[in-house]
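Peer 1: below is the sequence, then the predicted model.
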Amino acid sequence: MTQLDRRTALISGLGAAALPLVAHAAPSDPLSGDALYANVKGYSLLGEHRTGTSGDAAGTGWLMTSLEARGFKAERQGFDYPVFELGACGIALGGQALEAFPYWTPTATPAGGVTAPLSLAGGAGKIALVDLPPGTGAGLDAPPPAQIIAAVDNGSAAVIAVTENPLGELLAMNRNPKAPAWRCPVLLAAGRDLGALKAAAQAGAPVTVRLEGQVRPHQAQNVIGRRVRPGKPVVISTPKSGWRHCAGERGSGIAIWLGLAAALAKRDDLNLIFVCSSGHEFDGYGAHLFTETLAPKPAETRLWVAIGANVAVYDHALRDGTVTRLPGPPKARTIGASAPLTAMTAQAFAGQPGYETPLDLDAHDAPGELATFRKLGYRPLIGLVAASPLHHSAKDLPEVTGPAVLEPVAKALHRTILGALT
C-alpha cells in the first residue's frame, strides 16, 4: 500500500453523541437473530459508507456509542483521506438512461457530460467500451484492469467499463489507496447493459457520459473499543467502510462484531480490543494504519478474530429476470483458523455450508484483511469471509440478510472464540 503518514493518525477518546435512529443498548441476548438484524438495519440507515463520507462518519458515532453501552472505552483513530463528492453520474444511450458509477479516482466531466461515438477500440475523440472479467475489483491489493489502463492511455475521451455479474448488476470496484485521478472520466456500467452498449459501439453510435463532482479533503476514522483486563488482549476486527450501503458485505459482520462485544464482555476476565476500520475499499487502508500504530504486537496478542465480507447473507439468483433471494447462503463461504483450532472450529460450525470445513491458516493464505493479519504473524488467528452476487452493488441492502442466517454464524463464532480461549 502507499506509505501511511503517521502524523495524520489522530486519537480521540471522546464518545460520540447518540444517534436517534438506532438503539445502542445491548439486548438481553446480543447474538439473537433479531438483535443482530436490528443492527444491520441501523447500519444501513446511516447512508452510503464509502471512506470519509458522511455515512462513514455517522457510522463512527454510532459504533462508539454502541461500544460504550457495552462497557468499552471507545476511541477514534483518524486519518486524512480525500473524498470525491459525487454529484451526477450516468450514461445516456439512444434516449435511454443507464446506471453508472465512477471507478476511482474519478476525473469529472464538464457539466452536462461528454458526448462522443462509442468504440470498442477507443482513441481520440471516442468513448471506449471495455468488458471486464467477472470478479474484477472485488478484492484487495490488485492493480487496475489492464483494459481500462489501455483505453485511458490511447487518448479516449472517456471509458465505460462493464462489470460482469451473474445477476447483471453494476458492481463498484476497489482501488489502490489515494490513487491519482484518471486522465479521463472512467465509469462502470451494469452487465445487463452490455448488449446495448456493445451494439452501439459496433455501430459507432453517440453516447453521453456524465460524471460530476469534486475531490475535497476529509478525515475518516477507525473505531477502537477497549475493555482492559490483565493479560494479553483478544482482538476482534471488522471493516466499517465500503461501497454503497453494503448492508450484507459490511453490515452482517458489524452486527456480529457488536453482538460479540456484548457477549464477550460478560466474561470479566477477558482483555478485549474491538476495532472497526475505515478505508477497506482502498486496500484496507485503515486496518493497515491500526496494525502499524495501535495494535498489540503479535507476541502480545492472545487471539485475533477477523470478520470479513458477507459473512451471513443469503444467496441470490435471477428468476424470470428478477433478482430473487434464495433460501440459503452462498456456496462460497470460507472460515480459516490456525492449525490447533481447525477441529474445534469445524465442530462449532457443523452443518453450516462452507464454514464446516475450516481452512488451515498455518498452511494456506487467506483473502481480504485476514491475509494482512496472517502475514503480520498473528497467531492464533480465526477469520471468515464469503462471496455474494450482490457484493458492491446498489442492491446490497438489509434484505440480503436476516435473523435466520445471522444467528447461526454469530453463535458458532462465539463458541469458537470461547473454545480458543480455554
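Peer 2: Yep, that arrived.
Peer 1: only C-alpha atoms for contact and neighbour calcs from this point on.
Peer 2: Will do.
Peer 1: in this protein, which residue is closest to the centre?
Peer 2: G242 (3.9 Å; CA atoms, centre = their mean).
Peer 1: that residue looks like it's in a helix, true?
Peer 2: No: using DSSP: H, G, I helix; E, B strand; the rest coil, the secondary structure at G242 is coil, not a helix.
Peer 1: distance-wise, check it relative to H288.
Peer 2: G242 sits 16 Å away from H288, going by CA to CA, to the nearest Å.
Peer 1: kindly report the same for A121.
Peer 2: According to CA to CA, A121 and H288 sit 38 Å apart.
Peer 1: so the two - more neighbours on which side?
Peer 2: Neighbour comparison, A121 and H288: the larger count goes to H288, with 19 against 16 (by other CA atoms under 10 Å).
Peer 1: dropping in the other structure now:
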Amino acid sequence: MTSIDDRISRHIREYDGQGWHRTGTTVDLESAHWLAGLVEEVGVEPVLESFTLDRVVPGESYIEVSGRRIDGLPLFDGGFTGAEGVHGQMGRHDAKIMLVEGSPILAAEALDDARRSGNYRALVFVTNSIGSVPGLAPRNAPDFTEPFGPPVLQVNGVEHESLVEQADAGASVRVVVQAERRPGEAVNVAAEIQGQDRDLPPLVVMTPRSGWWEIAAERGGGIACWLKPCG
C-alpha cells in the first residue's frame, strides 16, 4: 500500500476501535478530540463546536409473543411506553398493534402513515437493509426534535417469518418500548484552510461522524475524504 493508503487504513481502524459512535456519548466526544488531533498533526488548527441536545437513551424494549421475548430498539422520534408496555392483538392491517415490514427507506411511507393515523396503540417494525439482508437496520429520526405517534419497536429482520405468522394469526402480544430523553452535549469538528483565490466563495466539505454502533463501514470513507484537504 502507498503511504496514503496506510494513513487511510489506520484512521478507519482507529475509528472502528473506538466503540459505538452514538451522538452525545462519551465515545462520540472522544472521537471528536481524536479527529481534532489528526487535523493538528498536519498543521491545521481545528475548532470544536459544541451543541446541546436531548439524547434518547434506550431502556428495555421488546415484544412478548407466544411465550417468546424478542428484543428490539425504540424508534427515536416516536412515543415510548412504561415498563408494563402495551397489550393487544397484533396484525398487519386492522389490529391495534400493527406489524410493519421492510427497509427503513422503502417502508418509510407505510410506517409514517401508520404513525400519523391514530389507529394503533403500538407498531412493530421488522427491519431489513436494502436488498432484504436480515439484521436490525434502525431508521434515522428525521422528527427527532418533534417526536410523534405511538411507540414503535424496531426488530431484527431474522424474526420476519415468525412475526408475520403471529400477526396473520392475530396473536396477543405485549410491546414494551422504554427510553428516556436526557440533556446532553455533542461536538462538531471544523477546520478552515485558505485557498489560492480568496475572492471566491468558500467550498464546504462536511461528513457525518456519529451514527449507529461502530459504523466504520459507513463513516470511515467520509472521514478519510474530509481529512484529505487538510494535508
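Peer 2: Yep, that arrived. Here the structure is a predicted model, which is why all the values come from computation and not from measurement.
Peer 1: tell me if I'm right that P117 of the first structure and Q202 touch.
Peer 2: No: under the criterion of CA atoms under 8 Å, P117 of the first structure makes no contact with Q202, lying 9.9 Å away.
Peer 1: out of those two, which sits in the busier spot?
Peer 2: P117 (19 against 13).
Peer 1: got a list of what the closest residue to the more buried one other than its chain neighbours touches?
Peer 2: In space, and not counting its chain neighbours, P117 of the first structure is closest to P206: 4.1 Å by CA to CA, 6 or more residues apart in numbering. Contacts for P206 of the first structure (CA atoms under 8 Å, 6 or more residues apart in numbering) come out as 93-94, 115-118, 200.
Peer 1: of these, which is the most crowded?
Peer 2: Top of the contacts of P206 of the first structure by neighbour number is L118, holding 31 neighbours under the definition other CA under 10 Å.
Peer 1: strands of the second structure, start to end?
Peer 2: Listed in chain order, the strands of the second structure (DSSP state E) span 46-65, 68-74, 86-91, 97-102, 122-129, 133-134, 152-155, 172-191.
Peer 1: neighbouring contacts of the first one?
Peer 2: Read it as strand 46-65 of the second structure. Identification of contacts with strand 46-65 of the second structure by CA under 8 Å, 6+ apart yields 23-24, 32, 36, 39-40, 69-74, 76, 83, 153, 166, 171-192.
Peer 1: what's the PyMOL line that selects buried ones from the residues you listed?
Peer 2: PyMOL command restricting the contacts of strand 46-65 of the second structure to the buried ones, with burial defined by 16 or more other CA atoms under 10 Å:
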select buried, resi 23+24+32+36+39+71+72+73+74+76+153+166+171+172+173+174+175+176+177+178+179+185+186+187+188+189+190+191
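Peer 1: against E49 of the second structure, how distant is the residue nearest to A95 of the second structure when sequence neighbours are not counted?
Peer 2: Nearest non-adjacent residue to A95 of the second structure, counting by CA to CA, 6+ apart: Q89, 5.8 Å away. Distance, Q89 of the second structure to E49 of the second structure, by CA to CA: 48 Å.
Peer 1: ok so, going back, roughly how far does the aligned partner of the residue nearest to the centre of the first structure in the second structure sit from T23 of the second structure?
Peer 2: In the second structure, the residue matched to G242 of the first structure (TM-score structural alignment) is G211. Per CA to CA, G211 of the second structure is found 7 Å from T23 of the second structure.
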